[in-house]
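Sharing a model that was predicted from the sequence below.
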Amino acid sequence: MTFAPMPDQLATERFLLTRERATDADWLAELFTTRGTGVVTPAMAQERIAGMHALTRDHGIGAYVLRPRDGGPPAGYAAIVVGRGTVEEPELAYELLPEARGRGYATEAARCVLGAAFATGRERIWATVRTWNTPSLRVLEKLGGFRVDRETTDDDGVVRWHVREERTVSP
């Protein structure tokens, strides 16, 4: 099946969501390092940016940087990626810098990105969240429409698979 590409830019009340730029490497490295899985360098973040650009070029999905409309620094990202899903049934992902958490930014951006993903013709979007990640689980709850499909376990613990389905209407 062929899907329309997602737009290069999206907008919410508080953010312009744009594709990642090479100049985003420093703050992305900081964000990825806050995960606690090791230090991520700007060069490593550049590799991630290149990978997202390839995903966008090849499949029309990818990451959007949350750029505040007031000109402040980026707050994080929201994305539609393959992740644990597929190109046909991709995964919603979002992540914020620590100072941007707890303000509804992830919900606002994820709602916008999710709508754009369904507008491509996709009918099913996944979100996989570790059971301990209460803030991300709250985002899915606020978005509405997600249901738990199953749980799996890997070396890092339990992953809860959430799915949202939206049937598109054929012309």
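Structure received. All figures in this text were calculated on a predicted structure; none of them were measured in a lab.

When you work out contacts or count neighbours from here on, use the C-alpha atoms and nothing else.
Will do.

Could you check how many residues crowd around His59?
18 (other Cα atoms under 10 Å).

distance of it from Pro90?
Per Cα to Cα, to the nearest Å, His59 is found 10 Å from Pro90.

for comparison:
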Amino acid sequence: MAAIRGLGTLETERLVLRPRQVDEAATYRYLWTERDPRVPPHRRIDADGRPTVAEIAALIEDEPGLLAVQRRDTAEVIGYCGLTGYGSASPDEQELAFELLRAAHGRGYATEAGGAVVAWAREAGCPRLWATVWDWNVASRRVLEKLGFHETGAVVAESVHGHSLATVRQF
């Protein structure tokens, strides 16, 4: 199969997943401020306030496979979901990633958004997806389980704050 291409706008009953826009960088930076303190320091706002909104804006263009998750009823951007390996030479290297604002947690949005991306990947001919999740992140582990991912038993990264577990979803 050729590299996955064509990831554009996806729609669900309650959500629109569409390419992220630079002018939404403040929302994505806010996600960084809400991250659990057990998340490794390089993925949180540091003592100098970095990454800044401008630095987050620059990252948006470098991650074309991550889509804005926007509520249909309010048009509010509540996070992102998509494929971090998007455009890579190997379709086996597609990683599902999602993160939502805390105010959006517990409403099934992550499962709904993730389901749309998983369905798209399956239809595009991707043979499998993978994802990593911290062992303490029970909510995200449950979302991945609902999406058909299985924990492999492999630990991708370890820190004083826990283990990052590998999961996979075969088609």
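In hand now; what should we look at? None of these values were measured; they are calculated from a predicted model.

Now for the equivalent of Ala104 of the second structure over in the first structure, how many residues are close by?
Ala104 of the second structure maps onto Ala100 in the first structure, with residues paired by TM-score structural alignment. Other residues lying near Ala100 of the first structure total 14 when counted by other Cα under 10 Å.

residues contacting the spatially closest residue to Ala100 of the first structure that is not a sequence neighbour?
Spatial nearest neighbour of Ala100 of the first structure, excluding adjacent residues (Cα to Cα, 6 or more residues apart in numbering): Ala75 at 5.7 Å. Applying Cα atoms under 8 Å, 6 or more residues apart in numbering to Ala75 of the first structure gives the contacts Val65, Leu66, Arg67, Pro68, Leu96, Leu97, Ala100.

most neighbours, which of those?
When neighbours are counted by other Cα under 10 Å, Leu66 leads these with 28 neighbours.

Next step: the contacts of Ala75 of the first structure restricted to strands.
Val65, Leu66, Arg67, Pro68, Leu96 (DSSP state E).

Which two of the residues you listed have the greatest separation?
Using Cα to Cα, the two most remote members of these are Pro68 and Leu96, lying 12.7 Å apart.

how about the aligned residue in the first structure for Leu31 of the second structure, what does it touch?
Structural correspondence for Leu31 of the second structure with respect to the first structure (TM-score structural alignment): Leu31. Residues counted as contacts of Leu31 of the first structure (Cα under 8 Å, 6+ apart) are Gly76, Leu96, Leu97.

The first one contacts Val65, correct?
Yes. Counting by Cα atoms under 8 Å, a contact exists between Gly76 of the first structure and Val65, whose distance comes to 6.0 Å.

just the strands in the first structure please.
Counting by DSSP E, the segments of the first structure that form strands are 9-11, 15-19, 62-68, 76-81, 91-96, 124-130, 147-154, 157-165.

Against which helices or strands is whichever helix in the second structure runs longest packed?
Longest helix of the second structure, by residue count under DSSP state H: helix 109-123. With contacts defined as 3 or more Cα pairs under 8 Å, 6 or more residues apart in numbering; DSSP states H and E, the packing partners of helix 109-123 of the second structure are strand 10-11, strand 15-19, strand 77-83, strand 96-100, helix 138-146.

post-alignment, the third one versus the first structure, mean distance?
Strand 77-83 of the second structure differs from its equivalent in the first structure by a mean of 0.8 Å after superposition (mean Cα distance after the TM-score superposition for the first structure).

Equivalent analysis for the longest one, please.
After superposition onto the first structure, helix 138-146 of the second structure sits on average 0.9 Å from its aligned residues (mean Cα distance after the TM-score superposition for the first structure).

Check the helices and strands packed on helix 109-123 of the second structure for me and report the most buried one.
Ranked by mean neighbour count under mean count of other Cα atoms under 10 Å, those are led by strand 77-83, which reaches a mean of 25.

give me the stretch of the first structure that it matches.
The aligned range for strand 77-83 of the second structure is 74-80, by TM-score structural alignment.

For the lengthiest helix in the first structure, report the contacting residues that lie outside it.
In terms of residue count, the longest helix belonging to the first structure (DSSP H) is helix 42-59. Helix 42-59 of the first structure has contacts (Cα under 8 Å, 6+ apart) with 5, 20-22, 25-26, 28-29, 61-63, 81, 87.

Alright, calling it a day.
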